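K.L.:
no FASTA, just this:
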């Protein structure tokens, strides 16, 4: 670079024209490379005469300084905007982090819901099994009720048959008593036994009508006992009659 602001490039034929006021200043590169093919001395004089004619260099300098100030101001504003943008992106990242946390909670909630649904499904399966068992129990109960009804009918028939037999035996014994004389104690015993059998048969009939299905075993045992006692009594009475 020469004292008048003119310097040559490394190619030898390109010259850099730079006013003195801008030597060493930061900012945009204000330079013009002009390829020429004239002697260096003549070109230097030409450039020097051209620089002397620029009377408005100060205005150019002020315009360039104002432009640089605007650029710096714009860069500052852009820096502030960039800081705000970075803050906005930071908030957005925090929002996405919160959304991801909420998504994790939602996933956990759905997992709990699926577990609850599985428990409900298993409960429904168990309930269906219980319903099947209840239906089977109801069917068995219906069968038992039908069987108890049939047993009740049969027991009523047996009670009625026993009453008819007792009445028939009482009539025969009364006929025998009319035709023969028995000792008074024997007659009293016979009458007590016959009265007991008749009252037992009547009580048994009433009890059989009122009792539930669970008491049919007791009813059957009572009926068998009455039939056995009556059979033994009348067998002994028949032996005595034959002996007499």
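P.N.:
Perfect, I can see it now. The structure displayed is predicted, hence computed values, not measured ones.

K.L.:
contacts and neighbour counts: CA atoms only from here.
P.N.:
Noted.

K.L.:
Contact partners for residue 219?
P.N.:
Remark: with contacts taken as CA atoms under 8 Å, 6 or more residues apart in numbering, residue 219 is in contact with 204, 207-208.

K.L.:
Let me know the helix or strand that it is in.
P.N.:
When secondary structure is defined using DSSP states H and E, the element that contains residue 219 is helix 216-243.

K.L.:
Please, where are all the strands along the protein?
P.N.:
Read by DSSP state E, the chain holds these strands, from start to end of the chain: 6-8, 14-17, 32-35.

K.L.:
So which of those is the most surrounded?
P.N.:
Highest mean neighbour count of the strands of the chain: strand 14-17, a mean of 19 (counted as mean count of other CA atoms under 10 Å).

K.L.:
putting a second one here so we can go through both:
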């Protein structure tokens, strides 16, 4: 978008709007005032005036126009820098998102691994508790059986002692006087033994 202008007898083409803006269909004085223009420094004709500002308005002087063009160039430069910064920021954010996604995947995998470890520990704990219960039951059975065995042995010994005492008593009644002292001593030993084994039997029952 532009126009031809005669300068020193030579027709020259002056670009008003760059081609990329022309393709977008941008037009009008408002757009022109914000874009850098390639215009001659003196002698703006009616064609340029009609294109740059509406009819009936006061045309700007060359100094005012150049000042506006300079401001437009600066504004475009600022926008280009800002767009470049935004582009860099977007690229960095995209890279950060990819890193975060990879980190999240790693954390999720670690969480799943820890869950599996916890489940195994819970299973092991249940097995240990079951083994402890079975061991306790076995110990109770063994203790009960062992206690009964001790009581039976003590009862058997006590029966033997009582039987021996009866025999000693019968022997003492049938013996002559000269053997009485010996028989009495044996009876005393039998009685003490009976008391001892009776005490053991009582303690075993208490256990």
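P.N.:
On my side now, so go ahead. Bear in mind the structure is a predicted one, so any value in this text is a computation, not a measurement.

K.L.:
one step back: dump the strands of the first structure into a markdown table; add distance to residue 162 of the first structure as well.
P.N.:
As requested, these are exported to a markdown table (distance: least, CA to CA, whole Å):
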| stretch | distance to residue 162 of the first structure |
| --- | --- |
| strand 6-8 | 152 |
| strand 14-17 | 149 |
| strand 32-35 | 145 |
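
K.L.:
Show me what residue 158 of the first structure aligns to in the second structure.
P.N.:
In the second structure, the position corresponding to residue 158 of the first structure is occupied by residue 163, as judged by TM-score structural alignment.

K.L.:
and that match, how far is that from residue 181 of the second structure?
P.N.:
As defined by CA to CA, to the nearest Å, residue 163 of the second structure lies at a distance of 20 Å from residue 181 of the second structure.

K.L.:
And for residue 87 of the second structure?
P.N.:
Separation of residue 87 of the second structure from residue 181 of the second structure (CA to CA): 125 Å.

K.L.:
How about residue 19 of the second structure?
P.N.:
147 Å.

K.L.:
what about residue 154 of the second structure, how many neighbours?
P.N.:
When neighbours are defined as other CA atoms under 10 Å, residue 154 of the second structure has 19 of them.

K.L.:
Is it in contact with residue 197, as I believe?
P.N.:
Yes - the pair residue 154 of the second structure and residue 197 passes the contact test of CA atoms under 8 Å, sitting 6.4 Å apart.

K.L.:
Now do the shared contacts for these two.
P.N.:
Contact criterion CA under 8 Å, 6+ apart; residues shared by residue 154 of the second structure and residue 197: none found.

K.L.:
neighbours around residue 63 of the first structure, how many?
P.N.:
Counted with other CA under 10 Å, residues neighbouring residue 63 of the first structure total 12.

K.L.:
got it, and the one 10 residues further on?
P.N.:
When counting by other CA under 10 Å, one arrives at 12 neighbours for residue 73 of the first structure.

K.L.:
same deal with the one 3 residues further on?
P.N.:
Under the neighbour criterion other CA under 10 Å, residue 76 of the first structure is assigned a count of 12.

K.L.:
Residue 16 of the second structure now?
P.N.:
Residue 16 of the second structure is surrounded by 21 other residues when neighbours are defined as other CA under 10 Å.
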